[in-house]
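Colleague: Need the 3D shape of this:
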Amino acid sequence: MEASAPQYKLILGSSSTARKKILGDMGYEFTTMSADIDEKAIRKEKPEDLVMALAEAKADAIISKFRKIENLEKDVNPTILVAADTVVVYEGAVREKPSSEAEARQFMKDYANGHAATVSSVLVTNLATGTRRGEWDKVEIYFHDLPDEVIDKLIEEGTVLYAAGGLIIEHPLVLPYIKEVVGSTDSVMGLPKGLTERLIKEVL
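Modeller: Now for the predicted structure:
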């Protein structure tokens, strides 16, 4: 007898490599769709409100795209959409992806011997019933000094230019300079496992 497959389809509403890896590590089979939204057009004062609003905008964009290509009525099993967003907060200010190499460098210099936080949202929608559950998760990250040559290497390599706040804690070059992470690493990478698991169960 084979293990019971989940009676639903799962879509990850993100093209993030880290989020795909986390969801895969959790044992889920899923397809991915990404939202084409103008993230800069969405502004909220509090980072918690911002990441929730961004996840909602992404989910809505993906759902309308999905409805165009799939006739949901025919499908017996529900489709579950997981949307997420992450921002970095430094001294109360929200940081998104760096707009230039100079900004990425400044971001990383700021973190040296200091700390930053990530606020990640997860929003799960059951497309068959319309049920939607979302929450955010916050993690504090404390750094040792980040040497200039490490910052140079990171910028040269380029991955940090696509990360919120120019922050990648799981990077082999960055790891030795992490003093402490208060919270879960998967949350910093963009998808808190425990929260995602719980929200999926709640919408089924």
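
Colleague: make it CA atoms for all contacts and neighbour counts henceforth
Modeller: OK.

Colleague: which SS state does residue 87 fall under?
Modeller: Secondary structure, DSSP: H, G, I helix; E, B strand; the rest coil: residue 87 is strand.

Colleague: pretty sure it contacts residue 162?
Modeller: No - shown here, residue 87 and residue 162 do not form a contact pair, counting by C-alpha atoms under 8 Å, at 12.0 Å.

Colleague: Where do the helices of this structure begin and end?
Modeller: Secondary structure of the chain, counting by DSSP state H: helices at 17-25, 47-69, 101-111, 148-157, 185-188, 193-203.

Colleague: One more, please, to line up against the first structure:
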Amino acid sequence: MGGQRKTASRNPPFKIILGSSSKARKQILAEMGFEFTVVTADIDEKGIRREKPEDLVIALADAKVVVHQGTIREKPTSKEQAREYIKGYSGGNAAVVGSVMVTNLKTGKRCGGWESAEVYFHEIPDEVIDAVIDEGVTFNVAGGLMLEHPLTLPFVDAVVGSTDTVMGLSKALTEKLLLEAL
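Modeller: Sure thing, here's the model as predicted:
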């Protein structure tokens, strides 16, 4: 498998391996016109710690974290924690910090960076919070909430920054780093 991407200036074929099983990252990469193979590492993300969200996402290399009132929020581990997270966003905001790391496997050149975006929310009713938690998707995403989820999307007031950054993969940063790595 693998794919080719043609650019206006040159047509070098190259294969892309996505080191993440995230549905959102797969969708974004496909939207960008890339074919890719998914190969994930079995690592303990909770075992990698950094104080600053920008440092943490670079250390995790393919990760996204949510920051709410100065506290890093990764995937919730219980219904109670998920409820606390989502209630905290209700009528407020959260920042998403995501990173992209591109490695050219032929040359070994690594290019990485991070980008952030802010999401502002209307009040989210308790019954919506309960429905999102009961569905279970909240345990698979940083901060416990998916921007694009049909239950929560109506309560998004504004996004400052790019929506794809919030979803887990900045298109602009990915394009920039792919070009740098080549």
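
Colleague: What TM-score do the two superposed chains give?
Modeller: Scored against TM-score structural alignment, normalised by the length of structure 2, the superposed chains reach a TM-score of 0.93; 174 aligned residues with a C-alpha RMSD of 1.2 Å.

Colleague: between residue 87 and residue 162 of structure 1, which one's more packed in?
Modeller: residue 87 (26 against 16; other C-alpha atoms under 10 Å).

Colleague: Buried deepest among the helices of structure 1, which one?
Modeller: Comparing the helices of structure 1 by mean neighbour count (mean count of other C-alpha atoms under 10 Å), helix 185-188 comes out on top with a mean of 22.

Colleague: which part of structure 2 lines up with that helix?
Modeller: Residues 163-166 of structure 2 are matched to helix 185-188 of structure 1 when aligned by TM-score structural alignment.

Colleague: what's the answer for stretch 121-132 of structure 1, then?
Modeller: With TM-score structural alignment applied, stretch 121-132 of structure 1 matches the range 99-110 in structure 2.

Colleague: and if you look at stretch 9-26 of structure 1?
Modeller: Counting by TM-score structural alignment, stretch 9-26 of structure 1 corresponds to 15-32 in structure 2.

Colleague: and if you look at stretch 158-172 of structure 1?
Modeller: Under the criterion TM-score structural alignment, stretch 158-172 of structure 1 matches residues 136-150.

Colleague: Now do the matching stretch: distance to the chain's middle.
Modeller: Here stretch 136-150 of structure 2 is found 11 Å from its chain centre; the criterion is C-alpha atoms, centre = their mean, to the nearest Å.

Colleague: Need the counterpart of residue 96 of structure 1 in structure 2.
Modeller: For residue 96 of structure 1, the aligned position in structure 2 is residue 74, judged by TM-score structural alignment.

Colleague: Am I right that its match is in contact with residue 60?
Modeller: No - applying C-alpha under 8 Å, one finds residue 74 of structure 2 not in contact with residue 60, separated by 11.8 Å.

Colleague: circling back: out of the helices of structure 1, nearest to residue 169 of structure 1?
Modeller: Closest to residue 169 of structure 1 of the helices of structure 1, according to C-alpha to C-alpha: helix 185-188, at 7.7 Å.

Colleague: mean shift of that closest one relative to structure 2?
Modeller: Helix 185-188 of structure 1, aligned to structure 2 and superposed, deviates on average by 0.7 Å (mean C-alpha distance after the TM-score superposition for structure 1).

Colleague: list the helices and strands that helix packs on?
Modeller: On a contact count with 3 or more C-alpha pairs under 8 Å, 6 or more residues apart in numbering; DSSP states H and E, helix 185-188 of structure 1 meets strand 115-126, strand 132-143.

Colleague: That'll do, ta.
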